[in-house]
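J.: how does the following fold in three dimensions:
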Amino acid sequence: MQLHNKNILLAISGGIAAYKTPDLVRKLTALGANVRVVLTTSAKAFVSPLSLQAVSGNPVHDSLLDPAAEAAMGHIELAKWADILLVAPATANIMAKLALGIADDLLTTLFLATTARLYLAPAMNQQMWQAPATRRNYALLTQMDVTMIGPASGEQACGDVGYGRMSQPEDIVAELVGAQEHVTCGDFSDKTVLITAGPTREALDPVRYITNHSSGKMGYAIAQAAQRAGARVILVSGPTQLATPAGVERIDVTSAQQMLETVMAHVKSCDIFIATAAVADYRASHISQNKIKKKDDELTLTFVKNPDILKEVACLPTPPFTVGFAAESQNVEHYARQKLINKKLDIIAANDISREGLGFNSDQNALHVIWADGDKRLEPQNKKHLACALLTVINDRYNNKKTS
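T.: Predicted coordinates for the structure are as follows:
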C-alpha cells in the first residue's frame, strides 16, 4: 500500500470535527502507516487523548517542550520524524496562524520546523469559510505548497448548510494515498488552457434568479491539475464558494452572456478549451426592474435560449482543441455522441447524473470520454484524481491531432 511505513503526524486543532479523528487514525494505521498525534489545548475539549493513543498505539503530544523527549525538544524530534504532516481539522484560527508563520504552540511550531509534505483539511462554519480573511489565508497556504483536502459541503453542527465541513476520513485517506502514486497528467508546458466551471445565474428580478446544482468542483479540479502539469490556466467561473487553485487566473462571471463574452475575449490565446460549466440553457426574456409580487396562484414567465458557448468556440475559423461535458440522466452515451458531432468537438466527457453519490455537489465522479474514433471509461473516483485521468486523455488526443 502507498502509505505502508509512512510516518504521518496528525495535528488536531479545536473544532467539532475533531471527533472524526480516531476513525481517521484507524484508517491510516490499517494501511500500514505509522501515526503520531498532536493536540492543541482546545482540541482536547472535543476528542480524548486516551482514545487517540489507543488507536494510534503511540503517546499523544500536546506540549511544546516535552521533558520525556531528547533535550526536551520534542517538536524537533517530531518534525524530523514525519514524512507527512496532516492538520485535521484545520480551523480558521489555525489556518490564519500557519499562513502568517505564527508559532505559539506545538502544532504551529511543527509546521515551521518540518520538511514533511503538508496537508490541511479545513473545517469551520460556512460563513467563516467564505470570509475574505480565510480566503486570503487559504491562497497563501496553497502558495506555500500546502495541499488542501476539502472542505466539503453539507449541514454543519451549528445548523448552517454550505462549504466548511471537514472531509470525511475516507476521503482524506484517499487523497493521501493518491498523492503517493505520483500520477502524471501529461506535459502541458507552453500550453494555455481555458476552462469554464460552475453554474450560471439568470436573473428574473432584483431578488430572484434561476440556476442549477453545479458546484464547480470538477472544473476547479481540472484547473488545478492542468496548472500543476505546467499549463497557463484561465478559469472562467460562475458563482461558487470554492477557493481559486494556486497559480490559476480566475475570472468571475454570473450569467451565460457574461461567460460567453469572457470566453470569447480569451479563446484566441488558448490551445485547449475545456467547458465544464453548467450553463443555463434559457434566460428570462424580460428581467423585471422591481421584485415580482405574489398575486395570482400561477405565474407565467417567458424564456429565450441562451448562447451555446461551447458550439461558438468549436465553430471558430481556427478553434482551440475543444472539450465538452455532457451531464445526462438517461441515454447518456447516445446524447453525448450527438453533442460531439453536432457541436464539432474534439472530445466530450459524459457523466451519468442519475448515479447516486456522483456528479453535482459530490467529491466523486465518473466519466465516459468519447471522441470520433474511440472512447475511454474513467471509473468512479475522487474528482481531483479524475481530473488528472481526464487530462491524460486530453493530452494524448491533443498530441495525436497535432501530429496527424
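J.: please count neighbours and contacts with C-alpha atoms only from this point.
T.: Fine.
J.: how about stretch 137-151: buried residues?
T.: By neighbour count on 16 or more other Cα atoms under 10 Å, the buried set for stretch 137-151 is Asn137, Tyr138, Ala139, Leu140, Leu141, Thr142, Val146, Thr147, Met148, Ile149, Gly150, Pro151.
J.: let me know the closest of those residues to Asn342.
T.: Closest approach to Asn342 among the buried residues of stretch 137-151 (Cα to Cα): Gly150, at 36.8 Å.
J.: secondary structure element holding the closest one?
T.: Using DSSP states H and E, Gly150 falls within no helix or strand.
J.: sorry, back to before: wait, which of the buried residues of stretch 137-151 is closest to Thr114?
T.: Looking across the buried residues of stretch 137-151 and measuring by Cα to Cα, the closest to Thr114 is Val146, at 12.5 Å.
J.: give me the contacts around the host helix or strand of His75.
T.: Secondary structure from DSSP H and E places His75 in helix 74-81. Here helix 74-81 makes contact (Cα atoms under 8 Å, 6 or more residues apart in numbering) with 7, 9, 64-66, 68-70, 106, 109-111, 113-116.
J.: one more: stretch 316-336?
T.: 267-268, 270-276, 310, 313-314, 339-340, 345-354, 368, 370, 398.
J.: helices - which of those land there?
T.: Applying DSSP state H to the contacts of stretch 316-336, the entries found in helices are Leu310, Val313, Ala314, Lys339, Leu340, Tyr398.
J.: so can I have a markdown table of those residues showing distance to Ala203 and neighbour count?
T.: As requested, those are exported to a markdown table (distance: Cα to Cα, whole Å; neighbours: other Cα atoms under 10 Å):
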| residue | distance to Ala203 | neighbour count |
| --- | --- | --- |
| Leu310 | 22 | 24 |
| Val313 | 25 | 24 |
| Ala314 | 27 | 20 |
| Lys339 | 27 | 18 |
| Leu340 | 30 | 22 |
| Tyr398 | 37 | 18 |
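J.: now the other sequence, so there's something to compare against:
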Amino acid sequence: MDSLKNKKILFCVCGGAAAYQAPELVASLNAEGAEVTALATPDVSDWVSLRLLERLVVKLVADPAELADNSNGFSSWVLLLSNDLSEPARTWLIAALQHMAEGMAEDDRPAVVCLGSEVAAEQVALSNLSSRIKQTGGVVTLLVGDNQLPRFDPIAVIAAIVRGGTKPALAGKRVLVTAGPTFEDIDPVRFIGNRSSGKMGFAVAVAAWQAGAEVILITGPVSLSAPHGMATTWVRSASDMLLAVEAVIGDQDVYISSAAVADYRPAQVAEAKIKKGEEQFNLQLVANPDLLKQVAGRQSPPFCVGFAAETERVEEYARGKLVSKNLQMIAANQVGAEVGGFESDQNRLHLFWPGGDRRLPWSSKTEQARQLIETIAERFEVWNCQDNVKHEG
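T.: Next up is the predicted model:
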C-alpha cells in the first residue's frame, strides 16, 4: 500500500461538521506512504482533537502565511470543508488558498481534492488556485458529501490524488471491468457460486480509473461498495453479466475480465424450495456461454485481458487460455488455502501475452492492480499500433 509513497501532501481542514473525519483521512494517507502536513483553522479544535491530529501529521500549521514559501514542495492538497463555515474561517481559507497559488512552481502538477459541496467549489473559485493548477496540467476534484454529517471514502480521496497528480497512462481510453462471482440459482433459496470476493476486480477498476480511463464496472454479488468515479452495474448470474457486457462492449477500448463467471448453471430453476427427500439428489447442469471468448471473438474486439485462477499447472493452463480464447493478455495466479487468491487481500499475478510475460512480486491486490494496469497500458499501445498497421495493409 504505497500509492502515495514519498508524496508530500498539505491537508487543509476547516472547522465544521466535516472536520470530525480529518484524523481518519490523514491516517489513510499515511497508510499509503504520504507525508502529511496539516493546516487547520483556529476553530477546528471545536470539532476534533488537535492533539490527535498533531500525532498523525509531520507538522501542524495554523498560520496560512507559512505557505508562502513553497520549500515544502507539496505535490497535492486536500481541502476538508463544510457548508457551515464561519465568516472568519472563510476569510482564513481564502488567504490560505492565495498563499498556495503564490507558492506554486511553474512545473508543479498538483492534485487538489475538495471535500464538501458548493462551499468547496465556491472557495476554490474565489482564489486563483484553480486556474493555476489547470494551467500546469493538474486536476481539481470535488467530492461531495452529505450536508448534515459529511463522510468521505478514504479510497476515493486517495484515488483522486493519484489520478490528478500523475500523467494518466490510460487517459481518454474506455475500460470495461468485470468482477466478483456469479450465482446460478437452483431454487429460491439455493444457488451455485464460488469464493470470489471481487477484491481483485474492484482494485483493477480503481487502478484503471486512477490511470485516467473512463471505467465501467460490472460486478456479481459481493460485499464491497461501488468505487468512486465510475459507473457500476450489479448483476447476479452469468447470463445477467453477459447481457450487461453486450450492452456496452461496442464502445470499449479495453476489456478486463476478472470476474469468476460460473462455467455451469442448473438446467432448470425450481420455482419453490426443493424439499429434502432421497439420500441422493441429482442436479443437471448446462454450460454457460464463455463470455470472454465471445467478446474476444467479435469482429472488432477491444484489447482483451483474461484471468486464470488455478490450483495447479498455472502457466500451462494460462498460456493455453491465452491462445484458445484469442486474448491479448492473461493474468494468472494460484489459488488455495496457503497461496492467497480468493478472499485474500494479497495476490501474486503472472502476466502472459503473445511473445512475453511478467511475474509480479507478492503484494496487496491494490498494488497488483496498479502494476497490471501499467502493463496493460504498455501492451495496449503496442497492440493498437500493430492493429492499425494491419488495417492499413
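J.: what about the nearest residue to Pro361 of the second structure once chain neighbours are set aside, neighbour count?
T.: Here the nearest residue to Pro361 of the second structure in space, its sequence neighbours aside, is Arg348; by Cα to Cα, 6 or more residues apart in numbering that works out to 6.0 Å. The tally of other residues near Arg348 of the second structure (other Cα atoms under 10 Å) stands at 22.
J.: my guess is Arg348 of the second structure contacts Ser363, does it?
T.: Yes. Contact status for Arg348 of the second structure versus Ser363: in contact at 6.6 Å, counting by Cα atoms under 8 Å.
J.: and whichever residue in the first structure pairs up with Leu93 of the second structure, how far is that from Arg337 of the first structure?
T.: By TM-score structural alignment, Leu93 of the second structure lines up with His75 in the first structure. Distance, His75 of the first structure to Arg337 of the first structure, using Cα to Cα, to the nearest Å: 57 Å.
J.: so between the two, which is more surrounded?
T.: Counted by other Cα under 10 Å, His75 of the first structure and Arg337 do not tie: His75 has more neighbours, with 26 against 19.
J.: which ones are touching the nearest residue to Lys383 of the first structure once chain neighbours are set aside?
T.: Once flanking residues are discounted, Lys383 of the first structure sits nearest to Gln364: 5.3 Å by Cα to Cα, 6+ apart. Gln364 of the first structure is in contact with Gly357, Leu358, Pro380, Gln381, Asn382, Lys383, counting by Cα under 8 Å, 6+ apart.
J.: can you get me a residue count around the aligned residue in the first structure for Asp187 of the second structure?
T.: Counting by TM-score structural alignment, Asp187 of the second structure corresponds to Asp205 in the first structure. Around Asp205 of the first structure there are 15 other residues, counting by other Cα under 10 Å.
J.: so Asp205 of the first structure, which of the three states?
T.: What DSSP: H, G, I helix; E, B strand; the rest coil gives for Asp205 of the first structure is coil.
J.: neighbours around the nearest residue to it once chain neighbours are set aside, how many?
T.: Nearest residue to Asp205 of the first structure, sequence neighbours excluded (Cα to Cα, 6+ apart): Ser288, at 4.7 Å. Residues lying near Ser288 of the first structure (other Cα under 10 Å) number 14.
J.: got the contact list for the residue nearest to Asp185 of the second structure when sequence neighbours are not counted?
T.: In space, and not counting its chain neighbours, Asp185 of the second structure is closest to Phe191: 4.1 Å by Cα to Cα, 6+ apart. By Cα under 8 Å, 6+ apart, Phe191 of the second structure lies in contact with Phe183, Glu184, Asp185.
J.: make JSON lines out of the residues you listed and add neighbour count and distance to Thr41 of the second structure.
T.: JSON lines is the format used below for the contacts of Phe191 of the second structure (neighbours: other Cα atoms under 10 Å; distance: Cα to Cα, whole Å):
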{"residue": "Phe183", "neighbour count": "22", "distance to Thr41 of the second structure": "51"}
{"residue": "Glu184", "neighbour count": "22", "distance to Thr41 of the second structure": "54"}
{"residue": "Asp185", "neighbour count": "18", "distance to Thr41 of the second structure": "56"}
